[in-house]
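A.B. asks: sequence-free structure coming up:
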């Protein structure tokens, strides 16, 4: 982290506010392709870049002006949170309100933006930037939809923001952060096994330290894809801006004797193959380009026969079916719509947050 004279937030922006015993906590995280580039919280009241190139990607006045806007957003989130507690008839406990704002590019062409509220990890309401309308995900959001759509100038600003200003900022962030955003870090992959009391065995495939975020992990049995349900951790961030994921597969006693492989697909990987030998013993790996390392970890399973677990990894030229992927480019930023046009909730017409000046 650090400070600089200028900046424009990048990636999707997440603005969560937590209600804990009447004391809200508010923070903002700016990201480009899943990489954190800026951070703000209600404790320090400072908006700071987390990547050095942020300072070159934005105007010198950006961080100062956005800091003032975020003070207004915090107040607006507190009001929204209070009304949601009333709507859901909640009097205590920990509750979270999140706002995700983002835009994306594919081959430098703008794609549909996103502006989505969630309450307690469930979709609440979202903005359709193409039609300029709000879409309620749950019944308690219908009142918000009606009140917010009554403010047509604000809806028009949101459309302009998602389609123009956010995209302009994103292009600058991508240009200045090209070296960092374009890096390719291959996953370190291993397979482990764990015996269960009922005699079954759980295979776990671990992929660590990869970037960018999109990755696909699947299982193969005797050269064929396994379509059965598996248990996944999802794609989780590491402190060093890389990612981790784990996929587990439970094998019953009746399946002993088969050969199992974990297959990992990531843009950083070449296209090696793994050839299995006979009688449950792996054979030689296929020819690999120089410098490519394919981890192979064998897990000998208890039972009448021996099962083998290994790793198959290769590169996909483009994302394929089933690969979990962030948008090609996600961004946030843009110019303010004018004083007093922050993010608020309804109440006697269109209530605004007071100090906010547009989306972060």
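C.D. replies: Sure, I can see it. Keep in mind that what you see is a predicted model, and the values were worked out from it rather than measured.
A.B. asks: For the rest of this, base every contact and every neighbour count on C-alpha atoms.
C.D. replies: Will do.
A.B. asks: Can I take it that residue 154 is in a strand?
C.D. replies: No: secondary structure of residue 154 (DSSP: H, G, I helix; E, B strand; the rest coil): helix, not part of a strand.
A.B. asks: and it, how many neighbours does it have?
C.D. replies: Per other C-alpha atoms under 10 Å, the neighbour tally for residue 154 reads 19.
A.B. asks: and residue 220, what does it touch?
C.D. replies: By C-alpha atoms under 8 Å, 6 or more residues apart in numbering, residue 220 lies in contact with 226, 260, 261, 262, 263.
A.B. asks: no wait, residue 45
C.D. replies: Contact partners of residue 45, counting by C-alpha under 8 Å, 6+ apart, are 67, 71.
A.B. asks: Touching, residue 40 and residue 49? I think so.
C.D. replies: No: contact between residue 40 and residue 49 fails when scored by C-alpha atoms under 8 Å: they sit 9.1 Å apart.
A.B. asks: can the contacts of residue 220 go into CSV with extra columns for distance to residue 30 and secondary structure?
C.D. replies: CSV is the format used below for those (distance: C-alpha to C-alpha, whole Å; DSSP: H, G, I helix; E, B strand; the rest coil):
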residue, distance to residue 30, secondary structure
226, 37, coil
260, 40, strand
261, 37, strand
262, 33, strand
263, 32, strand
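A.B. asks: coming back round to it: comparing residue 40 and residue 49, which shows the higher neighbour count?
C.D. replies: The residue with more neighbours, out of residue 40 and residue 49, is residue 49; 25 against 20, by other C-alpha under 10 Å.
A.B. asks: Excluding sequence neighbours, find me the nearest residue to that one.
C.D. replies: residue 38 (4.2 Å; C-alpha to C-alpha, 6 or more residues apart in numbering).
A.B. asks: residue contacts, that neighbour?
C.D. replies: By C-alpha under 8 Å, 6+ apart, the contact list for residue 38 reads 9, 10, 28, 29, 30, 31, 47, 48, 49, 50, 51.
A.B. asks: Tell me if I'm right that the fourth one and residue 39 touch.
C.D. replies: Yes: between residue 29 and residue 39 there is a contact under C-alpha under 8 Å: 4.8 Å.
A.B. asks: Comparing those two, which residue is more hemmed in?
C.D. replies: Using other C-alpha under 10 Å as the criterion, residue 29 and residue 39 rank with residue 29 on top: 22 against 19.
A.B. asks: Check it against this one:
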């Protein structure tokens, strides 16, 4: 598991930074895993956003990162085959973590959910915010604090997750670098293609969000989480 996590972190390489002077602009990812998939709800799905605009969607049925309009019309904005492979790796880690939590609580009955979100924000070309947190069945589970840096458990089962994700110091350092350097660099790269479009859409939602309770999960392709205060 540790080697897989390291490989995943090493795939999160920075794009070439470019100058932008306005904003704010945000890049965010929202994941949901279900122990019992049902019609319209795959076992795993992920949606990426630039500001509050859908950027691409991935799920365990198609297993492809599919860009949304207008990003699908912008040649060269992303290597979608490489992005698909990255999302497959994230899916594997995500679903293993969900199983670990269920095993800890002996949650063998019913359907259970694991949600995650992470992202960053730029204002006048400078990083102005970042977050990375997870929830189990709508309850806060674990969150990354880049100032310590460390994964901070918010649930008894998260102590096991913390141990796995901090098995070696490099994992923590890579997570910190991703939020502070690599995510903003990717966002700057995407802005070279879509800044004009994002500017026309107006002011984006704040970079912080809350995870929805399990009962409020939406259908495939619409995973936007409720806006809220950062915790």
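C.D. replies: That came in fine, so what should we check first? Everything numeric in this text was worked out from a predicted model, so none of it was measured.
A.B. asks: before we move on, the earlier item: of the contacts of residue 38 of the first structure, which are still contacts in the second structure?
C.D. replies: Retained in the second structure (both residues aligned by TM-score structural alignment, their matches' C-alpha atoms under 8 Å) from those: 29, 30, 31, 47, 48, 49, 50.
A.B. asks: and of these, the nearest to residue 120 of the first structure?
C.D. replies: Of all those, residue 120 of the first structure sits closest to residue 29, with 17.9 Å by C-alpha to C-alpha.
A.B. asks: Apart from its chain neighbours, what residue comes closest to the residue nearest the centre of the second structure?
C.D. replies: The residue lying closest to the centre of the second structure (C-alpha atoms, centre = their mean) is residue 29, at 3.2 Å. Once flanking residues are discounted, residue 29 of the second structure sits nearest to residue 48: 4.4 Å by C-alpha to C-alpha, 6+ apart.
A.B. asks: What span of the first structure is the longest helix seen in the second structure aligned with?
C.D. replies: Secondary structure of the second structure per DSSP state H: the longest helix is helix 80-105. Aligned using TM-score structural alignment, helix 80-105 of the second structure spans residues 63-88 in the first structure.
A.B. asks: Compute the distance between the aligned partner of residue 66 of the second structure in the first structure and residue 42 of the first structure, please.
C.D. replies: Using TM-score structural alignment as the criterion, residue 66 of the second structure maps onto residue 48 of the first structure. Distance of residue 48 of the first structure to residue 42 of the first structure, given as C-alpha to C-alpha, to the nearest Å: 13 Å.
A.B. asks: Pick out whichever of these two has more residues nearby.
C.D. replies: residue 48 (23 against 16).
A.B. asks: quick one: that one from residue 183 of the first structure, how far?
C.D. replies: Using C-alpha to C-alpha, we find residue 48 of the first structure at a distance of 23 Å from residue 183 of the first structure.
A.B. asks: that older thread, helix, strand or coil for the residue nearest to the centre of the second structure?
C.D. replies: Following three-state DSSP, we place residue 29 of the second structure in the strand state.
A.B. asks: Am I right that it is in contact with residue 47?
C.D. replies: Yes: look at residue 29 of the second structure against residue 47 with C-alpha under 8 Å: they come within range, at 5.8 Å.
A.B. asks: what range in the second structure does the strand or helix carrying residue 124 of the first structure sit on?
C.D. replies: Here residue 124 of the first structure, judged by DSSP states H and E, is contained in strand 122-128. Counting by TM-score structural alignment, strand 122-128 of the first structure pairs with residues 139-145 of the second structure.
A.B. asks: mean deviation of that stretch from the first structure?
C.D. replies: Following superposition, stretch 139-145 of the second structure is found to deviate from the first structure by 1.0 Å on average (mean C-alpha distance after the TM-score superposition for the first structure).
A.B. asks: Provide a list of residues in contact with the closest residue to residue 91 of the second structure other than its chain neighbours.
C.D. replies: Spatial nearest neighbour of residue 91 of the second structure, excluding adjacent residues (C-alpha to C-alpha, 6+ apart): residue 44 at 6.7 Å. Going by C-alpha under 8 Å, 6+ apart, residue 44 of the second structure touches 31, 32, 33, 34, 59, 60, 91, 95.
A.B. asks: go again using 6 Å as the cut-off
C.D. replies: By C-alpha atoms under 6 Å, 6 or more residues apart in numbering, the contact set of residue 44 of the second structure is 32, 33, 59, 60.
A.B. asks: So what does the second one match up with in the first structure?
C.D. replies: Taking TM-score structural alignment, residue 33 of the second structure has residue 17 as its aligned residue in the first structure.
A.B. asks: looking at this, its match is in a strand?
C.D. replies: Yes: the assignment for residue 17 of the first structure is a strand, going by three-state DSSP.
A.B. asks: thinking again about what came up before, pull the distance from the match of strand 122-128 of the first structure to the chain's centre.
C.D. replies: Remark: stretch 139-145 of the second structure is offset 13 Å from the chain centroid, using C-alpha atoms, centre = their mean, to the nearest Å.
A.B. asks: So which residues of the stretch 151-300 of the first structure form helices?
C.D. replies: Using DSSP state H, counting those that start in this stretch, the helices found in the stretch 151-300 of the first structure span residues 152-160, 166-176, 178-181.
A.B. asks: The second one vs the second structure, average offset?
C.D. replies: Right, the one you point to is helix 166-176 of the first structure. Mean deviation for helix 166-176 of the first structure: 1.7 Å (mean C-alpha distance after the TM-score superposition for the first structure).
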